[in-house]
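Participant: Have a look; sequence and predicted model below, questions after that.
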Amino acid sequence: MLLAIDAGNTNIVFALVDQSAARPLIRARWRIATDPRRTADEYAVWLHQLLQLEGLDRGAVDAVILCTVVPRALHNLEVLASKYFGCEALVAGRAPVEWGIRLDVAEPKSVGGDRAVNTIAAHALAEGDLIVIDFGTATTFDVVDYAGAYKGGIIAPGINLSLDALVAAAAKLPRIAIAAPLGAGVIGRTTEDQMLIGIYWGYVAMLEGLVARLKAEIARPVTVIATGGLATLLAQHTSVFDRVEPDLTITGLALMHRRLLTVQG
């Protein structure tokens, strides 16, 4: 069984992947807040309990692959793999699991690992030119051409980051939860309603506007794939997404591991 780890700025996702199926099958997934100070021992205690809830022990894991955009978290995750799962962690983009795709941008080394992994997964799941939108701490728009090359994209503030900045900068505004508005109206009658409308519908408008501009620049038929925690919520009120793939990054990691197994025979 493969343990795939996606370490983002806000959360780290751990997923247990069955590689014996025709395509990677996610058996379980767990999420924990990102804290670079968290030790391998702390991860191990937490994971041990979750594995037991699935009726498994850590002996079921025979390989670990990870990608991270938080360099300080890497060491403890590598120690977790070696100390508690008895294997060397495979790090996406580092030998022997290089990207295997063309990063057709001005500074290839600056491309975030999660964006490269999403490119690999999206190209495997859909044909033609693609726009991949990942809702995380930042919202990223990645353009993938029909040959699977990463062509660049857009980085925008994440929806929660935008809300946090608004509340932090305006002393009288309350903290609210992100949710889909109850109706399509955009005239809020309370402060909370007005904030929710501004954040939610404003974000939908940004998505639709940027995707329209990207499509016009690509000038070929494009499939739009959304991933990340808020993709499903936003999909309720926009048709800009052609498909929602919540586990895109984990799928990409599993595909990279599978490719390595094929190369090694």
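Facilitator: Looks like it came in fine. Residues are numbered from 1 along each chain as shown.
Participant: make it CA atoms for all contacts and neighbour counts henceforth
Facilitator: OK.
Participant: Go ahead and measure how far the lengthiest helix in the chain is from the middle of the chain.
Facilitator: Ranked by number of residues, the top helix in the chain under DSSP state H is helix 191-218. Put simply, helix 191-218 sits 20 Å off its chain's centre (CA atoms, centre = their mean, to the nearest Å).
Participant: What are the buried residues along it?
Facilitator: If you call a residue buried by 16 or more other CA atoms under 10 Å, then helix 191-218 has these buried ones: 193, 195-201, 203-204, 207, 211, 214-215.
Participant: count of neighbours near Thr227?
Facilitator: Other residues near Thr227 come to 22 when the count uses other CA atoms under 10 Å.
Participant: my bad, should have said Thr68
Facilitator: Other residues within reach of Thr68 by the criterion other CA under 10 Å amount to 20.
Participant: how deep is the nearest residue to Phe135 once chain neighbours are set aside tucked in, by neighbour count?
Facilitator: In space, and not counting its chain neighbours, Phe135 is closest to Gly228: 4.5 Å by CA to CA, 6 or more residues apart in numbering. Applying other CA under 10 Å, we find 18 residues neighbouring Gly228.
Participant: quick one: Gly228 and Val132 touch, right?
Facilitator: No: Gly228 is not in contact with Val132 according to CA atoms under 8 Å; the separation is 10.5 Å.
Participant: and the comparison structure, right after this:
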Amino acid sequence: MLLAIDAGNTNVVFALFDGDDIRARWRIATDARRTADEYVVWLRQLLELEGLELNTVDAVIIGTVVPRALHNLTVLSEKYFGVTPLVAGRGAAEWGVALDVEQPDSVGADRVLNVIAAHQKYKQDIVIIDFGTATTFDVADYEGAYKGGVIAPGINLSLDALVGKTAQLPRIALESPESDNVIGTTTESQMLIGIFWGYVAMIEGLVARTKAQIGRPTKIIATGGLAVLFDEHTDVFDHLESDLTLQGLHFLYQRATHAK
């Protein structure tokens, strides 16, 4: 089976592919200092819960936006799975899509993987909104070329900044508001309205501006952990794709191995 590893700024996600399907997925907090030995103790237990062993994994592909994490994930693959991992964007797993921006080397691996996976599905102009540590808007044209996008603070970062930089505002839970009312009567409700509905307004405003700039029919795709929360309160998303980055890793692996 293929183990696809998506190392993000907040979490590292491990997904075990059985053919084209994800058999299991697990996540652990990102820590670039975490060693291969620490990873394998955790992974072995999770594999056993699925009735599997370490030797079930016979291929590994890694995509990371945390360069310091790559070494230990590579050691994990070589030492415990006995395979040399493919690394997204390098060698046999090169992107294979045009990065039509001024600094192509600075584009995060997760963003390119999302574009690759979305283009394989929709074959038209697309905007991908990924709700992660940051919220990113990525634009690709109908040929699959990455054209650029937007980076905004993630909603949890925004909430942390609001609470951390003020003396009297309390910590609140990020949750779906009980109503569409945007006039709060308590400090907590006013904070939730400002964070949540303010974020929805940002999403809708940027999507409208981006679609107008593209000038062609465009699919809007949402991914990331909080996408479901916002999907309930806006109609701008055409599709919800929770595993887009992992699907991009799977596609790169398939292409690299079929090309041999």
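Facilitator: All right, it came through fine. What you see is a predicted model, and the numbers here were worked out from it, not measured in a lab.
Participant: Superpose the two chains and report the TM-score.
Facilitator: Aligned and superposed, the two chains score 0.99 in TM-score terms (TM-score structural alignment, normalised by the length of structure 2); 260 aligned residues with a CA RMSD of 0.7 Å.
Participant: Quick one: map the residue nearest to Phe135 of structure 1 onto structure 2.
Facilitator: Matched across to structure 2, Gly228 of structure 1 falls on Gly224, judged by TM-score structural alignment.
Participant: residue contacts, its match?
Facilitator: Counting by CA atoms under 8 Å, 6 or more residues apart in numbering, Gly224 of structure 2 makes contact with 130-132, 242-243.
Participant: Then Arg175 of structure 1?
Facilitator: Contacts of Arg175 of structure 1 by CA under 8 Å, 6+ apart are 164, 167.
Participant: quick one: secondary structure of the residue mapped onto it from structure 2?
Facilitator: Mapped onto structure 2 by TM-score structural alignment, Arg175 of structure 1 lines up with Arg171. At Arg171 of structure 2, secondary structure determined by DSSP: H, G, I helix; E, B strand; the rest coil is coil.
Participant: and if you look at Ile131 of structure 1?
Facilitator: Under three-state DSSP, the three-state class of Ile131 of structure 1 is strand.
Participant: Show me the strands in the stretch 101-250 of structure 1, by range?
Facilitator: For the stretch 101-250 of structure 1, the strands defined by DSSP state E, counting those that start in this stretch occupy 129-135, 138-144, 150-157, 222-228, 243-244.
Participant: most tightly surrounded among these?
Facilitator: Neighbour counts (mean count of other CA atoms under 10 Å) averaged over each of the strands of the stretch 101-250 of structure 1 peak at strand 129-135, with a mean of 25.
Participant: Skipping its backbone neighbours, what lies nearest Gly148 of structure 1 in space?
Facilitator: His123 (5.5 Å).
Participant: Quick check: the one you found touching Val144?
Facilitator: Yes: shown here, His123 of structure 1 and Val144 form a contact pair, counting by CA under 8 Å, at 7.5 Å.
Participant: shared neighbours, those two?
Facilitator: Leu130.
Participant: burial count for the counterpart of Glu78 of structure 2 in structure 1?
Facilitator: In structure 1, the residue paired with Glu78 of structure 2 according to TM-score structural alignment is Ser82. As a burial measure, Ser82 of structure 1 scores 16 neighbours (other CA under 10 Å).
Participant: Contact partners for the nearest residue to Ser82 of structure 1 once chain neighbours are set aside?
Facilitator: Nearest residue to Ser82 of structure 1 in three dimensions, chain neighbours excluded: Glu88, at 5.4 Å (CA to CA, 6+ apart). Applying CA under 8 Å, 6+ apart to Glu88 of structure 1 gives the contacts 63-64, 78, 81-82.
Participant: One more pass at 10 Å, please.
Facilitator: The neighbourhood of Glu88 of structure 1, defined by CA atoms under 10 Å, 6 or more residues apart in numbering, consists of 62-65, 78-82.
Participant: All the helices of structure 1, in order from the start?
Facilitator: With DSSP H as the criterion, structure 1 has helices spanning 40-53, 71-84, 113-125, 159-169, 191-218, 231-235, 248-264.
Participant: list the buried ones in the last one?
Facilitator: What that stands for is helix 248-264 of structure 1. Of the residues in helix 248-264 of structure 1, 248-258 count as buried by neighbour count, 16+ other CA under 10 Å.
Participant: Equivalent analysis for the third one, please.
Facilitator: Within helix 113-125 of structure 1, the residues that qualify as buried are 113-123, counting by 16+ other CA under 10 Å.
Participant: Please tell me which residues of structure 2 it aligns onto.
Facilitator: Aligned by TM-score structural alignment, helix 113-125 of structure 1 falls on residues 109-121 of structure 2.
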